[in-house]
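# sequence plus predicted model, see below.
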Amino acid sequence: MLSQMIEVLAPICIIVLIGFLMGRSKAGLETRALSSLVLLVATPALIFHTLASLQVPTETIQIMSGAALLCLAVAGGLGLAALLIFKGAVRSYLPPLMLPNSGNLGLPLVFLAFGQEGLELGIAYFFVVALVQHSFGMSIYAGTLKLGVLARQPLFYAVAAVMAVTWLDVTVPTIVLTTTEMLGGMMIPTMLILLGASLSRLQITDLRPALAIAFGRLIIGISSALLAIYLLDFSGVMAGTVFLLASMPTAIVNYIYAERYQHHPRQVAGSIVVSTVLTFLCLPGIVWVALAIAGPQ
């Protein structure tokens, strides 16, 4: 178990460190352009290639999508209750408590922990989280519901294409699979480099709310995962994947929207840094629990 955990954690830590050092250096890493490339090109390509080429059953996609929605709903409910009890700013801190970094950190983890099967399940989970982040999450900061944003998300069309290919039993041309495989292959390492670079630039301006949000995200994430696994009667790799992805730290995208709509952006940035550091410190335990839940591979 120990060697397996090291094999999972070491590559992630090394690549994140590379991104952190590049962010601190004068290399001029253009994180905004890379983020757009990952969101608009690499992620939809990886989703389409993984789900279409490996012919992941529609039922599996639906089950993992439902698990993601359940985890987010539970996390949102717990986060809202905590903020109302402690009189926190809902529009500033609900997204950081509710929305995990299932992409930058979560997908590499499930891939290294559970291989291709984990990646397939993880992608079916992650695309729901991503769509919610860029629609409902943004709407919380904006103060108005912006469901029309979904129509502009390439992720949405990638999943729709997978569904169409699966239901119609269409054979995807080799050139399309090869292209999407090449484009999707850059997503995971680029996400980790972006995570490191982003952490190198975010600052902690107020430690108290940062610590509160960081611990809250970890507790809420683990609680939502365990509840979903219990209610949906998950086991094996599926249960381990849900546990890992739901337990991830606060998503960096929350800072982007907090900054755009000016809802405590510096405090949100601090919560992301502390939440990520806290999760890294707890990763051995989180990975151990995920592997134990999944059972022998």
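Right, received. Where do you want to start? The model shown is predicted, which means the values in this text are computed figures rather than measured ones.
# contacts and neighbour counts: CA atoms only from here.
Will do.
# so what does the biggest helix by length in the chain touch, helix or strand wise?
Scanning the chain for the longest helix, with DSSP state H as the assignment, gives helix 265-294. On a contact count with 3 or more Cα pairs under 8 Å, 6 or more residues apart in numbering; DSSP states H and E, helix 265-294 meets helix 2-24, helix 90-98, helix 207-231, helix 236-246, helix 253-260.
# tell me the buried residues in the shortest one?
Judged by neighbour count (16 or more other Cα atoms under 10 Å), helix 253-260 contains these buried residues: Val253, Asn254, Tyr255, Tyr257, Ala258, Glu259.
# report the central residue of the chain.
For the chain, the residue nearest the mean C-alpha position is Ser102 (1.5 Å; Cα atoms, centre = their mean).
# now for the closest residue to that residue other than its chain neighbours: which residues touch it?
In space, and not counting its chain neighbours, Ser102 is closest to Leu245: 5.1 Å by Cα to Cα, 6 or more residues apart in numbering. Residues in contact with Leu245 (Cα atoms under 8 Å, 6 or more residues apart in numbering) are Pro100, Asn101, Ser102, Gly106, Leu107, Val110, Gly122, Phe126.
# hold the first one in mind and look at this next one:
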Amino acid sequence: MNLVLTVLEIVAPVFLLAGIGFTWVKLGFEYRLQFVTRLAMTLAVPCLIFVALMQTEIDRAALGRFALAGLAGYGALTVVFIVIVRILRLERRTFLSPLIFSNTGNLGLPLCLFAFGTEGLGYAIVMLALSVVYSFTYGIYLVAGRGSALKIVKEPMVWATLAGAVFLWQGWETPKFLTNTMDLIGQMAIPLMLLTLGVAVARLTPSKIIQAFWLSAMKIVVCALIGWGVGWMFDLGPTAMGVLVLELATPVAVTSYLLAEKYGADAESVAGMVVVSTLMSVTSLPVLLGLLL
């Protein structure tokens, strides 16, 4: 009973905030998605990342081992889903990207923070950074036939991660007034990301729901198993293992839909996977948490 209450205390704030964003739009209220997303991704999230890395008490060797595990996890997911897409004869441009890439930002960061505290947030930020770099290169290549290394250079989250890693490595700290300012800005990130997730899901028009259901279910199972397998191979501790499994098993990222829409893939099918996998996560993520805690 205590475990159930603990899991509910972790996931309830995450889905309630997303639900508020969903309801807000359904009631007809204005929500400037482009503005809020830009505010979060160019200011709030980079501040959150930088301060969290600078102040983390996680051993640098442990972070390095976790980063290697994250790379191995994405590599394994890529190989497995390439094989599955070929066997099932699915269109690669449409389905491979949403199967590989998960919502490590909007849903992953707050979930790992509430489940594992500041230590979990530190590991989750590493996974977010890996996901951003991989999705802007291989992820875009899958849909558009070309990568976008220049976009990585322009991405504030990448620079915040690099700067935070340097400060962590050197043991530096910014002046207290600046740290407090960035910390305050960073506190906007998680509420904004969760509200925006709900808004984005509310505005999507899903199709092929049955296909989206079984693909989403398969994604959750495969990602969780690979997360556990890779975590065991790298001998990760309980917190690092939990973050790896949760981050890989989060729902399909909304960015997969945006890329499909932009580059002419089957965007409606991807929208179906985003909506269905997000709804399924209401039950799948608590189950995973119950197994991890």
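Cool, the structure landed. In this text the structure is predicted, and so the values were computed from the model without any measurement.
# give me the TM-score for these two chains.
With the length set by TM-score structural alignment, normalised by the length of the second structure, the two chains reach a TM-score of 0.94; 291 aligned residues with a Cα RMSD of 1.5 Å.
# coming back round to it: show me what the residue nearest to the centre of the first structure lines up with in the second structure.
Aligning on TM-score structural alignment places Ser102 of the first structure opposite Thr104 in the second structure.
# what's the answer for Ile256 of the first structure, then?
Per TM-score structural alignment, Ile256 of the first structure is aligned with Leu258.
# check contacts around its match.
Applying Cα under 8 Å, 6+ apart, we find Leu258 of the second structure in contact with Ala267.
# report the contact partners of Ala151 of the first structure.
Not one residue lies near Ala151 of the first structure by Cα under 8 Å, 6+ apart.
# what's it aligned with over in the second structure?
For Ala151 of the first structure, the residue aligned by TM-score structural alignment is Val153.
# swap in Ser224 of the first structure?
Aligned partner of Ser224 of the first structure by TM-score structural alignment: Ile226.
# cool, Val170 of the first structure as well?
So Val170 of the first structure corresponds to Trp172, using TM-score structural alignment.
# mind checking the SS state of that match?
coil (DSSP: H, G, I helix; E, B strand; the rest coil).
# give me the distance between it and Thr179 of the second structure.
Shown here: Trp172 of the second structure relative to Thr179 of the second structure, a distance of 12 Å by Cα to Cα, to the nearest Å.
# between the two, point out the one with more neighbours.
Neighbours per residue (other Cα atoms under 10 Å) separate Trp172 of the second structure from Thr179, with Thr179 holding more: 17 against 12.
# quick check: closest non-adjacent residue to that one.
Val51 (7.0 Å).
# the one you found reaches Thr181, doesn't it?
No - at 10.1 Å, Val51 of the second structure and Thr181 do not qualify as touching, with contact defined as Cα atoms under 8 Å.
# hmm, back to that, quick one: the residue nearest to Ser102 of the first structure from Pro11 of the first structure, how far?
As judged by Cα to Cα, Leu245 of the first structure and Pro11 of the first structure stand 18 Å apart.
# and Ala45 of the first structure, by the same measure?
Distance, Ala45 of the first structure to Pro11 of the first structure, using Cα to Cα: 23 Å.
# looking at these two, which is more packed in?
Taking other Cα under 10 Å, Ala45 of the first structure and Pro11 do not tie; Ala45 has more neighbours (26 against 16).
# name the element that one belongs to?
In this structure, Ala45 of the first structure sits in helix 43-53 according to DSSP states H and E.
# next secondary structure after that helix?
Sequence order places helix 58-85 as the next helix or strand after helix 43-53 of the first structure, per DSSP H and E.
# which bit of the second structure covers that next one?
Taken onto the second structure by TM-score structural alignment, helix 58-85 of the first structure occupies residues 60-87 there.
# average distance between the matching stretch and the first structure?
Its match in the first structure and stretch 60-87 of the second structure itself, once the structures are fitted together, sit a mean 1.5 Å apart by mean Cα distance after the TM-score superposition for the first structure.
# which parts of that stretch are buried?
Neighbour-count burial for stretch 60-87 of the second structure flags 63, 66-67, 69-74, 76-78, 81-82 (criterion: 16+ other Cα under 10 Å).
# now Leu48 of the second structure. Nearest residue, chain neighbours left out?
In space, Leu48 of the second structure comes closest to Gly186 once its chain neighbours are excluded; the distance is 4.1 Å by Cα to Cα, 6+ apart.
# great, nothing more from me.
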